[in-house]
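Undergrad: build the 3D model from these lines:
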Amino acid sequence: MASTKNTITLSRFSPVSLHFSGTGYRIFLQAAIFCLLCLFPLQSALAQQPRNDAAELSAALKAIKETVSEKDLTQVKLAETAKKTNDLSAAAKTSLEELQAELAKVDQSIDLLGQETKNDPPEVARQRKLLQQKKSGLEKKVAEVRLIQVKSEELLAEITGRREKLSAQQFFHRSADFLQLMQQLYSRKTEWAGDTVSFLLQHSGLETFSPLHLGVGIFLLIITLLFGFWSRWRLLSQASAKKEFIKILMGSVAGYLPFFLPLLVITLYSQLLTKNSASFTYTGPLAFACTLFVFQLWLVRFFFKPILDQKPLISLPDKLASAFRRQLRITAFLIAVLSLLLVAPVEAETGAAYYYFLRLVTGTALCAVLARLGWLFNKIPGLEKTSFWIRSILAIVLLTAIITDLLGFHNISFYVIKGFTQTVVLAVLFFCTRYLVNSVFRSLSYGKTEWSQKVRKQVGLTGNEVGSNFIWINFLLNFLLLIALLVAVLNTWLQSWTAAPQSTRFIMQGFAIGETQIVPLRILIGLLLFALFWTLSNWAKTMLKRSIREDQHVSKSARDAIVTLTGYLGIIIAVLLGLAMAGVNFTSLAVIAGALSVGIGFGLQNIVSNFISGLILLFEQPIRRGDWIVVGNTEGYVKKISVRSTVITTFDKAEVIVPNSEFISTQVTNWMFSDRNGRLRIPVGVAYGSDTELVKKILEDIANAHPAVIIDGSAPKPAALFISFGDSSLNFELRVFLTDVDSRFKTLSDINFSIDAAFRQNNIEIPFPQRDIHIKTEATP
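TA: As a prediction, this is how the structure comes out:
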């Protein structure tokens, strides 16, 4: 592109150069803007059209009915059909809402035309007729779409029933028992080796790997091995300088990283190459099983024996910890083998007897190891009482799994073992995650570590102040983790394959109470969002306080008011966002506001009075943070001004919470309202016979010499006044004005020390009250 003054030349992308003068360029822009504006009505009109036509929905419903009419449908096919039916029902609901909205607009247009009369103009009559025809067509479409929605829901219920029935049949299906399996295996004892070798050769997937693929795989393996060992060395070298928990984490990760990374890369690479394979290949699942095994070994190392000989997270006696580690490693291996058996089509390729025999051996071994783990729980200090229930539940589950497997109910046995194993894994993950979350937020709440103190400083928490917002977030995260655990365990143990999606749908879509739709997930997200924005508002307050701290044009009281109001605004935004995410209808809040207005007239008037008084204090600022005030019988410094109350710190370091209405309705003494100057009066008594002129000179010289006394003429100069003749002394009073009334007690002490020293030096006596008592005695008659 080349350009000159008032000319734009486009010659790079077109063989013809286009020249626009300044006027032509403006005309071109105006035309383009006009065209864009013309597109908006078209876009709006297109957006108002229903997305799904009744004919399309009817055709989709017919196709689903034809699929459901088939007799031999598998669970996978039924699940796909159920998803299509659910999508159809949702589409019909959306289309119905759009049609009803359009029908409401047509009714509104008809109402605008008014009642039909004989004197209507022809144009109005024609328009009314067109609208009536359109209304009839829309009502017909609404009826059709509503019928489709009802039929789709009925069809979904039918599919759900078939899935539950098929699940029950598969669940209680009985195949060969243990004796029959042994007979079948014995009859084919000469074919075991051949079947195994044939299976391994046919499903290895090596024929799909070209030399280039193998070369790339070996290269990636070498790179990840080198990177894993380098990362191991780097983590171990840096771990010694870290905190205890970080050191344990880095050490355990470093121990298994050289093995975990290559296995993970092999898993992903083999899955990528064999995803389009026509037959099953076990290379990827085998690599995944190995990766799962290494990951479980890392968990055992992390919790029971850190690599850097640190104190383990789960502290047990050495022999007991060693036994736990050994049994958990065996459990990890058996779980990896079971995961491979579930994926690999061993039953189809080698026969049911061989497959169920492998599964029986692996499952029985897993049950034995789990029984051993349950026995070890009895030896954990502090779990002697709860271990009985653990061992009882474990014994029931394992006996059920073994007996049903021996009797030929392999699906029931597998269901029990799978459900119990997944429950244990989920429980371990739950407690591990909960431990990490609680550790992080406990540190943030109380500032136990350096990093947490930095974070606390960013959100405005100092010293030993408890971070209540972090406690809220911690509570909500624990609650969400518990809900997630319950949902996961429910999905694991539910016998019906359709009940798990129903429970998930209950959490995601909620339930209706009257006309109110309650969605548990939205409520939880709303609470979490409220806690998050509450924390962000505190952080914003801290940032604002820092940004205006050095601004000399803003007074300290104005800064405090700005920061306080910003904090309340953040809380209001957090509440509104939390309520909006929870699905609260704000139009219904008018009723609540009306009820509150009645409540204010009775029991909430004090709260509202304090609230309004707090706003007055923030804006009018008769008192400010740091002021020395006297209200009622309370005297001290203003520590904090909130909307409801004000905190005053007394000279004894007691904190008194005073309702804000007290500052508006009663008299308040503020020693620092307009300035920090203040007068100090010091009474002094000297003995009769003292030189009064010398006393006056000494007192005024001492006052003029003190740095806290004003002597520059901005206030009356120090004066020593002869007040009165007392019973035992000549009474003087030294009156001075101080630059900072906050230092009055220290200044009083300094001047008293100086007066005592000067009087001693000049032999001026400070008398004490004296009384002469004359005892009159009379002779005894």
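
Undergrad: C-alpha only now, for contacts and for neighbours.
TA: OK.

Undergrad: next secondary structure after the longest helix seen in the chain?
TA: The longest helix of the chain (DSSP state H) is helix 122-171. Sequence order places helix 178-187 as the next helix or strand after helix 122-171, per DSSP states H and E.

Undergrad: one more, so I can put them side by side:
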Amino acid sequence: MNARGVRIGIGLAWIALLLWVGITAVYAENAQFTSDSLELKRIHESLAHSTDPRQLGPWRNEVQGIIHQANVCIQEETADLDNIDKGLKVVGPFVAGEPKSLTQLRDSLLRQQRRASGRQAACKVLYVGGNDILNSIHKKELALRTRYLFQRGADIFGQWQGLRALPAKVWDQERDFWLYHDGKPILEQSPVQGALGVGLALYIVSALLRRRSRRQQRHLYPLVAPFGLGLLAWSLGVFYPLMVLLAGVWTSFIVLTWAFKALLRHLQGLPTRAQREAVLLRVLWRPLRFVLTLASFIGLYELLDRQASRAVLDNVALLTVFHLLVAVALLWLLWRARRFTFFRRHVLSQLLLVLSILATVALDLLGYVNLADFLFFGLSVSVVSLLLALILTWIVEDLSESENDDSGVIGDFLRRRLGFSPAEIIPWVTWIKALLFVAIWLGALIATLFGWGLSHSGLALVWHYFVQGYTVGGMHVEPFRWLIALALLILLFNINNWLQRQLSNRSRLFRHMDVGSRHSVLAILRYLGFLLAILVALSTAGVALHNLAIIAGALSVGIGFGLQNIVNNFVSGLILLLERPIRVGDWVKVGNTEGTVQRLSIRYTLILTFDRTEVFVPNSELISGQVTNWMYSNSVLRLMIPLQIDHDADIDRVRQILEEVGRKHPEVLQEDDPRGLPPTALLLDVSPSALVFYLRVYISDCNRSFLTQTELRAMAVEALHRNGIRLAHPQQDVHLVTEVGERGTNPYSVAPPS
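TA: Modelled structure (predicted):
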């Protein structure tokens, strides 16, 4: 066989392989579509008949899986159709005389388009049909749930008669399970009696020790009694279900007592603002302990009694008794809570809660046991969850605040772990407190929803939509990604602020720069960090950054209408940061505002006037208006200090004295300093009452101008007095002119009375 034949054979083999792969893929897709369609049809037909409620859960999960696969298929086929459309646009329409390869490519793309359209249509059919069947399943579940809740049984009297009507065999089984072992009463056995006696003795001894002890763990002393009871019963081989139940409930009671007491002791040691938690817990801890101990008893009873008869536990009368005990505990809790000021402001809520408890009790007595059980469980879990969330929220507030600052215990812990000094502010405390609040109340919300019947499948469905997202108006929203983006944005903002503090306080990179230059560089880095954090957060949230051009176009419209002043100040702030005509610490005058620049931001400049008033000046005024900067190139300032000297003084002597005063002051620039002129006394005016001299000096720091003027004036006055030169005072000559009247009398004199 020649080489050409080999090449033809290999080519035919590749074509056959590709055809086989394509046919297999099409067959697999068609088989999967047929299988999903048949499964949806079977479920739909089954829903039309009487359905077992236990079957609805698996059906719901199966339909949700089909819907998810159909949704993925729709997205994939839509993307393929977009790519095929782009290819067809590139190839263009048919033109006579075009190359054969181009025609084959166009035909291939058209075939792919038809297949993709067919698969997309099939997936849409599955998606729509699956959602319809899923809605039918939800409606079926709701109908069955409603029928179950509103199913009426026997009232309290009928329930009691039903309990009494239980066969004697059932009671004998329960008695034998709890009180007998191998046909012998366990309470008559010597090892059981010894174990109970030892447990009681240990409890009495530990109670006496607890009363005399001052240690914080003294409330755990009675825990020795149930542990000793259980250990001794296990070692003697009499660790029967009754002993397990007694030891378990006893242990839970002691541990709950210790936990509430320890929490009370901790809260009482906190500042006065934590007394709200202490008062609330002191009022409510006994009802809460009763409810939790009762719950532990029921749980242990059901756990241990699985091997015995369930007829007694499943009896409606005992369920009603349990509901009544829980109702009494809740009413007791609300009665004690009325003494707390916080609850006095919510009288309507307390009244509604009391009416709800009484209504559930009435439903129990009337025979609506299922509905009463649902309401009791929901109310109990809701009340306990909300109270615990409220207490935990208050505790977090107290731990995050102290008398001296707002960081508290959490801030002190972070300072020790991160190496911060006590004077440094921890910016993450606020975010940590916010995250703790969200976690506490989210946990309370989830517990409350579970209490009101939210199943694991329902929570899984909520979590699915939370993570996978949902489509609203053609836009796919993923809350989980947005939450991660928000957390990342907060983290990056805090990291940016922390880096700013590190660079400004500890870094040696900017030591060669002055304060203004360092502030400008750090400001630019800060805004670049904020911009980078926003871009990273948007990218994490799934926002396509190339779509920012559309946002920029929308912003340009807003700028044209109402944001032009903000953008003007923003651009002016960038110019000020880059060109730096003014810097932090400069002494400037803008219009009627004069003072020291404290801060340069992207929108405004903060100026602290000499009367300690903070003035926010928009950056646009600093660019468009006239600004006087006394410290732009240097901080040298000229001072002209006027002095009025008497006319009799020697002018040359006065000038010599004043110039000598200027040369003696340490802040004044002298002859050898090129930044200014030497001190000079100038006679610039001669008034009728004085010779007006000016002492002209240049000082190196304009910020000390007022202090330097005061010191120079005092030195000049003292030197002039020491040399016998008097300062001039304003003089005014008054001439009294007397005019004689016609009769030789003063016209302004007062005539004597006649």
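
Undergrad: so what does the longest helix of the first structure touch, helix or strand wise?
TA: helix 54-68, helix 75-113, helix 410-446 (3 or more CA pairs under 8 Å, 6 or more residues apart in numbering; DSSP states H and E).

Undergrad: for the residue nearest the centre of the first structure, what is the enclosing helix or strand?
TA: Closest residue to the average C-alpha location of the first structure: residue 528 at 4.7 Å, with CA atoms, centre = their mean. According to DSSP H and E, residue 528 of the first structure maps onto helix 520-549.

Undergrad: so which bits of that helix are buried?
TA: Under the neighbour-count criterion of 16 or more other CA atoms under 10 Å, helix 520-549 of the first structure has 520-543, 545, 548 buried.

Undergrad: same question for stretch 51-58 of the second structure.
TA: Residues residue 56 are the ones in stretch 51-58 of the second structure that count as buried (16+ other CA under 10 Å).

Undergrad: the stretch 501-650 of the second structure: helices as residue ranges?
TA: Taking DSSP state H, counting those that start in this stretch as the test, the helices found in the stretch 501-650 of the second structure are 515-540, 548-558, 564-579, 619-624.

Undergrad: any chance of a markdown table for the ones you listed, columns distance to residue 255 of the second structure and mean neighbour count?
TA: Shown next, in a markdown table, are these (distance: least, CA to CA, whole Å; neighbours: other CA atoms under 10 Å):
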| stretch | distance to residue 255 of the second structure | mean neighbour count |
| --- | --- | --- |
| helix 515-540 | 46 | 17 |
| helix 548-558 | 59 | 11 |
| helix 564-579 | 62 | 18 |
| helix 619-624 | 65 | 19 |
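
Undergrad: now the ones you listed in TSV, with distance to residue 139 of the second structure?
TA: Output for the helices of the stretch 501-650 of the second structure, formatted as TSV (distance: least, CA to CA, whole Å):
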stretch	distance to residue 139 of the second structure
helix 515-540	37
helix 548-558	43
helix 564-579	54
helix 619-624	63
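
Undergrad: quick one: closest of the ones you listed to residue 278 of the second structure.
TA: Among the helices of the stretch 501-650 of the second structure, helix 515-540 comes nearest to residue 278 of the second structure, with 41.9 Å by CA to CA.

Undergrad: the closest one to helix 479-505, inter-axis angle?
TA: 170 degrees (axes from the mean of the first three to the mean of the last three CA atoms, to 10 degrees).

Undergrad: how about residue 122 of the second structure, what's its match in the first structure?
TA: Here residue 122 of the second structure is matched to residue 144 in the first structure, going by TM-score structural alignment.

Undergrad: my read: that match touches residue 54, true?
TA: Yes - with contact defined as CA atoms under 8 Å, residue 144 of the first structure and residue 54 form a contacting pair (6.6 Å).

Undergrad: those two - which one has more neighbours?
TA: Per other CA atoms under 10 Å, whichever of residue 144 of the first structure and residue 54 has more neighbours is residue 54, with 20 against 17.

Undergrad: isn't that one right next to residue 147, touching?
TA: No - look at residue 54 of the first structure against residue 147 with CA under 8 Å: they stay out of range, at 10.0 Å.

Undergrad: mind listing the helices for the stretch 201-350 of the second structure?
TA: Going by DSSP H, counting those that start in this stretch, the stretch 201-350 of the second structure shows helices at 224-236, 241-269, 275-304, 316-337, 341-344, 347-366.

Undergrad: average offset between the shortest one and the first structure?
TA: Taking mean CA distance after the TM-score superposition for the first structure, the mean distance separating helix 341-344 of the second structure from the aligned residues in the first structure is 4.4 Å.

Undergrad: what does that helix rub up against?
TA: Residues outside helix 341-344 of the second structure that contact it (CA atoms under 8 Å, 6 or more residues apart in numbering) are 337-338, 350.

Undergrad: what do you get if the cut-off is 7 Å, keeping everything else the same?
TA: Helix 341-344 of the second structure is contacted from outside by 337-338, using CA atoms under 7 Å, 6 or more residues apart in numbering.

Undergrad: so stretch 719-734 of the first structure matches what in the second structure?
TA: Going by TM-score structural alignment: stretch 719-734 of the first structure matches residues 680-695.

Undergrad: span of that stretch from start to end?
TA: This stretch, stretch 680-695 of the second structure, spans 6 Å end to end (CA to CA, to the nearest Å).

Undergrad: list the buried residues in it.
TA: Here stretch 680-695 of the second structure shows 680-683, 690-695 as buried, counting by 16+ other CA under 10 Å.

Undergrad: what's the farthest-apart pair in these?
TA: Every pair of those checked by CA to CA; the farthest is 680 and 690, at 19.2 Å.

Undergrad: what residue in the second structure is paired with residue 380 of the first structure?
TA: Checking TM-score structural alignment: residue 380 of the first structure goes with residue 340.

Undergrad: what residues in the first structure pair up with stretch 625-643 of the second structure?
TA: Under TM-score structural alignment, the match for stretch 625-643 of the second structure is residues 666-684.

Undergrad: just the endpoints, please. Distance across that stretch?
TA: 35 Å.

Undergrad: and the closest residue to residue 252 of the second structure other than its chain neighbours, how many neighbours?
TA: Once flanking residues are discounted, residue 252 of the second structure sits nearest to residue 293: 6.4 Å by CA to CA, 6 or more residues apart in numbering. Using other CA under 10 Å, residue 293 of the second structure is surrounded by 21 other residues.
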